[in-house]
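*Asks:* Fold the following and give me the result.
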Amino acid sequence: MKYAILNRGDELSLELTERFHYLAAEQQLIHHDESPDIVVSIGGDGTMLQAFHRYIDQLNSTAFVGIHTGHLGFYADWKADEIELLVQLMGNHNQAETLQPRIVKYPLIDLIVTTHHQETTRYTALNEFTLKGIDGTLVAQIDINDQLFEMFRGDGICVSTPSGSTAYNKSLGGAMVHPSIASIQLAEIASINNRVFRTLGSSLVLPKHHHFDIFSRKEQRLLLTIDHLNSTVDNLSSIRCQVSDQTVTFVRYRPFPFWNRVREAFLGYE
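*Replies:* Alright, predicted model coming up:
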């Protein structure tokens, strides 16, 4: 089995990376950054997002597993003091057909960003994307399945995957959605409601076969954030949002149900 590692860069994560390489060599695992079977993220959820985007062109052949070195993350199954067990299980996976881990696949978001010059750029997000005004409020029209739904004015819009629904989306009052449900969620960021701009005021969850479009309705500088990546857009025409045909694969060497993660992260119960 080939593996690659991305770490957060702090002292503990660097130490764990060196330890992992040493233990992996004993298990005859092969360090291969270019085309790994498994990518190991050592750090937090931000480190996993970096790993995802680094290997975004290899999602069909690469799986991910996380070791957290801080607070419990939603994408990390393993604690720092469990690294020996993880490597041992990966070695067993490498050597014995009867010890196969569970494979889980999470939905992603596909975006098609179109400018006034008809230039299009495609993006894929694991957690969420947000669109915000830089110099003032965001003014946008939102269509669902090619029909006008609402006119928005406010600080911005957040669109999340089910796994990302526990992040920024939750702080905006959005629902937490189980990752087995292929869907996307749109949440408003400080919307303004009056006679001209009227919005629903609650988050929307759309299934896989639906899409929505965000149309810029004035000249405005906008900040587009895809997971941890930021870009400025000066001439946005529209953004089409839908559930991606691709998924991200996580390898589970032991059970760690999604609602257990939610309970531990937000309620403090182990």
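
*Asks:* make it CA atoms for all contacts and neighbour counts henceforth
*Replies:* Fine.

*Asks:* Without its sequence neighbours, what residue ends up closest to Ser41?
*Replies:* Gly66 (4.6 Å; C-alpha to C-alpha, 6 or more residues apart in numbering).

*Asks:* give the contact list for Leu126.
*Replies:* 49, 52, 107-109, 161, 163-164, 227, 248 (C-alpha atoms under 8 Å, 6 or more residues apart in numbering).

*Asks:* Those in strands, which ones?
*Replies:* Using DSSP state E, the members of these that fall in strands are 107-109, 248.

*Asks:* before we move on, back to that, going by distance to Leu172, which of the contacts of Leu126 wins?
*Replies:* Distance to Leu172, by C-alpha to C-alpha, is smallest for Gly164 among the contacts of Leu126, at 12.4 Å.

*Asks:* can you redo the ones in strands among the contacts of Leu126 as a markdown table with distance to Ser41 and neighbour count?
*Replies:* Putting those into a markdown table (distance: C-alpha to C-alpha, whole Å; neighbours: other C-alpha atoms under 10 Å) gives the following:
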| residue | distance to Ser41 | neighbour count |
| --- | --- | --- |
| Pro107 | 19 | 26 |
| Leu108 | 19 | 27 |
| Ile109 | 21 | 28 |
| Val248 | 14 | 19 |
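
*Asks:* shouldn't the residue nearest to Ser41 be in contact with Leu49?
*Replies:* No. Counting by C-alpha atoms under 8 Å, Gly66 does not reach Leu49; the two are 10.7 Å apart.

*Asks:* If you count surrounding residues, which of the two has more?
*Replies:* Gly66 (28 against 18; other C-alpha atoms under 10 Å).

*Asks:* quick one: the more buried one is in a strand?
*Replies:* Yes. According to DSSP: H, G, I helix; E, B strand; the rest coil, Gly66 belongs to a strand.

*Asks:* Now do the contacts for it.
*Replies:* 40-44, 48, 75-78.

*Asks:* Let's see this one next, to set against the first:
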Amino acid sequence: MSNRNNMFFYYHKDDEIEEKLAPLIELAKENNFNIVEDDESANVIVSVGGDGMFLQAVRQTGFRQDALYAGLTREGESSLYCDFNLDSFDELLHSVLHDEMEVRKFPVIKTTVNDGRTFYCLNELTIRSTIVKTIVLDVYIDDQHFETFRGDGMVVSTPTGSTGYNKSNKGAIVDPLIPCYQISEISSMNNNNFRTLGSSFILSKGRTLKLVEIEDGNDHPIVSFDNEAYPIRKIDKVEISMDDTVVKTVKLKNNSYWNRVQRMFL
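*Replies:* Now for the predicted structure:
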């Protein structure tokens, strides 16, 4: 346990959360955990507040490869990333203390905008029109032109992200044990003048995807990474790939990804 006894809580501070967390923090201290204020010195990073907060915690702490992530939901919340809730925090402590936990490794996508800064996404990347006009994108797979897309935008999702915006655009739900990413269209134009694939498609980890924005009167699309928009005025191209980066999360036994999908949607 000595190599993972520093715990950091990530949450939006308010009186309600502070009140509920106080006894949990004391419980963690009683079980020989050190509660740290700096996420860089933590071995276990715990988000409080559901999937959105979990995504923020992973992003804001830099997709740590040397730390375990765990998520706590509030009462009555459903979640795909969080196995625990505020009332079952003791189960999380017991799992970590006694090596009874199972660790999931969720694949992420690596994205670069305009040959600049690199970002990782645990859920999805989207590129969308910001005005009432279609966006035009040249789509390249492994540097070979695949299609020219016209529509409201595109979603590139990880396997775990496939249950989100991707699913609402009729994409498939993908098992996170498969290292791949999925591309889905948002309201594409298909007629005698313009043609796209018209369905989502899945690329393996070894392939690269490039989306090049074509200036066609819609020169200021918006790109988002998970639940954060990219603050740049001019976006020319976005390159997407996968490397060996993963997000390691603490998992309850007998609570598979598909168990959670079932609870969320069926």
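
*Asks:* that older thread, now the contacts of Leu126 of structure 1 as a markdown table including distance to Ile239 of structure 1?
*Replies:* Listed next are the contacts of Leu126 of structure 1 as a markdown table, based on distance: C-alpha to C-alpha, whole Å:
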| residue | distance to Ile239 of structure 1 |
| --- | --- |
| Leu49 | 22 |
| Phe52 | 22 |
| Pro107 | 19 |
| Leu108 | 16 |
| Ile109 | 12 |
| Thr161 | 16 |
| Ser163 | 21 |
| Gly164 | 19 |
| Asp227 | 16 |
| Val248 | 22 |
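
*Asks:* Show me the two of the contacts of Gly66 of structure 1 that sit farthest apart.
*Replies:* Met48 and Trp78 (12.8 Å).

*Asks:* Compare neighbour counts for these two and give me the winner.
*Replies:* Met48 (28 against 21).

*Asks:* which one in structure 2 is aligned with the more buried one?
*Replies:* Aligning on TM-score structural alignment places Met48 of structure 1 opposite Phe54 in structure 2.

*Asks:* what's near enough to touch its match?
*Replies:* Applying C-alpha under 8 Å, 6+ apart, the residues contacting Phe54 of structure 2 are 47-48, 71, 81-82.

*Asks:* again, only this time at 7 Å
*Replies:* Phe54 of structure 2 makes contact with 47, 71, according to C-alpha atoms under 7 Å, 6 or more residues apart in numbering.

*Asks:* Look up how far Thr73 of structure 2 lies from it.
*Replies:* When distance is defined by C-alpha to C-alpha, to the nearest Å, Phe54 of structure 2 is 9 Å away from Thr73 of structure 2.

*Asks:* Which secondary structure state is assigned to Ile183 of structure 2?
*Replies:* Ile183 of structure 2 - assigned by three-state DSSP - is strand.

*Asks:* Please read the previous query as pertaining to Gly46 of structure 1.
*Replies:* helix.

*Asks:* Which residue is the nearest non-sequential neighbour of it?
*Replies:* His228 (7.4 Å).

*Asks:* Let me know the distance separating the one you found from Ala125 of structure 1.
*Replies:* His228 of structure 1 is 10 Å from Ala125 of structure 1, by C-alpha to C-alpha.

*Asks:* okay, these two: which has more neighbours?
*Replies:* Neighbour tally, His228 of structure 1 and Ala125, criterion other C-alpha under 10 Å: the higher count belongs to Ala125, 26 against 14.

*Asks:* Can you tell me what the more buried one aligns to in structure 2?
*Replies:* Correspondence of Ala125 of structure 1 to structure 2, assessed by TM-score structural alignment: Cys121.

*Asks:* Return the residue of structure 2 aligned against His71 of structure 1.
*Replies:* Under TM-score structural alignment, His71 of structure 1 pairs with Glu77 in structure 2.

*Asks:* Doesn't that match belong to a helix?
*Replies:* No. Using three-state DSSP, the secondary structure at Glu77 of structure 2 is coil, not a helix.

*Asks:* which stretches of the stretch 51-200 of structure 1 form strands?
*Replies:* 63-68, 78-79, 102-115, 120-125, 128-133, 138-144, 147-160, 183-191 (DSSP state E, counting those that start in this stretch).

*Asks:* starting at the chain centroid, how far to the fifth one?
*Replies:* Taking the mean of its C-alpha atoms, strand 128-133 of structure 1 sits 14 Å from the chain's own mean (C-alpha atoms, centre = their mean, to the nearest Å).

*Asks:* Tell me how many other residues surround Pro23 of structure 2.
*Replies:* Neighbour count of Pro23 of structure 2, defined by other C-alpha under 10 Å: 11.

*Asks:* Distance check, the counterpart of Ala80 of structure 1 in structure 2 against Gly171 of structure 2.
*Replies:* Matched to structure 2 by TM-score structural alignment, Ala80 of structure 1 sits across from Leu86. Separation of Leu86 of structure 2 from Gly171 of structure 2 (C-alpha to C-alpha) stands at 32 Å.

*Asks:* between these two, who's got more neighbours?
*Replies:* Gly171 (22 against 17).

*Asks:* Pretty sure that one sits against Ile183.
*Replies:* No. The criterion here is C-alpha atoms under 7 Å, and Gly171 of structure 2 misses it with Ile183 at 8.0 Å.

*Asks:* Overlap of the contact sets of those two?
*Replies:* Ser200.

*Asks:* quick one: the residue nearest to Ser41 of structure 1 from Leu224 of structure 1, how far?
*Replies:* Applying C-alpha to C-alpha to Gly66 of structure 1 and Leu224 of structure 1 gives a distance of 27 Å.

*Asks:* With Pro257 of structure 1 instead?
*Replies:* 32 Å.

*Asks:* which one of the two has more residues nearby?
*Replies:* Counted by other C-alpha under 10 Å, Pro257 of structure 1 and Leu224 do not tie: Leu224 has more neighbours, with 20 against 9.
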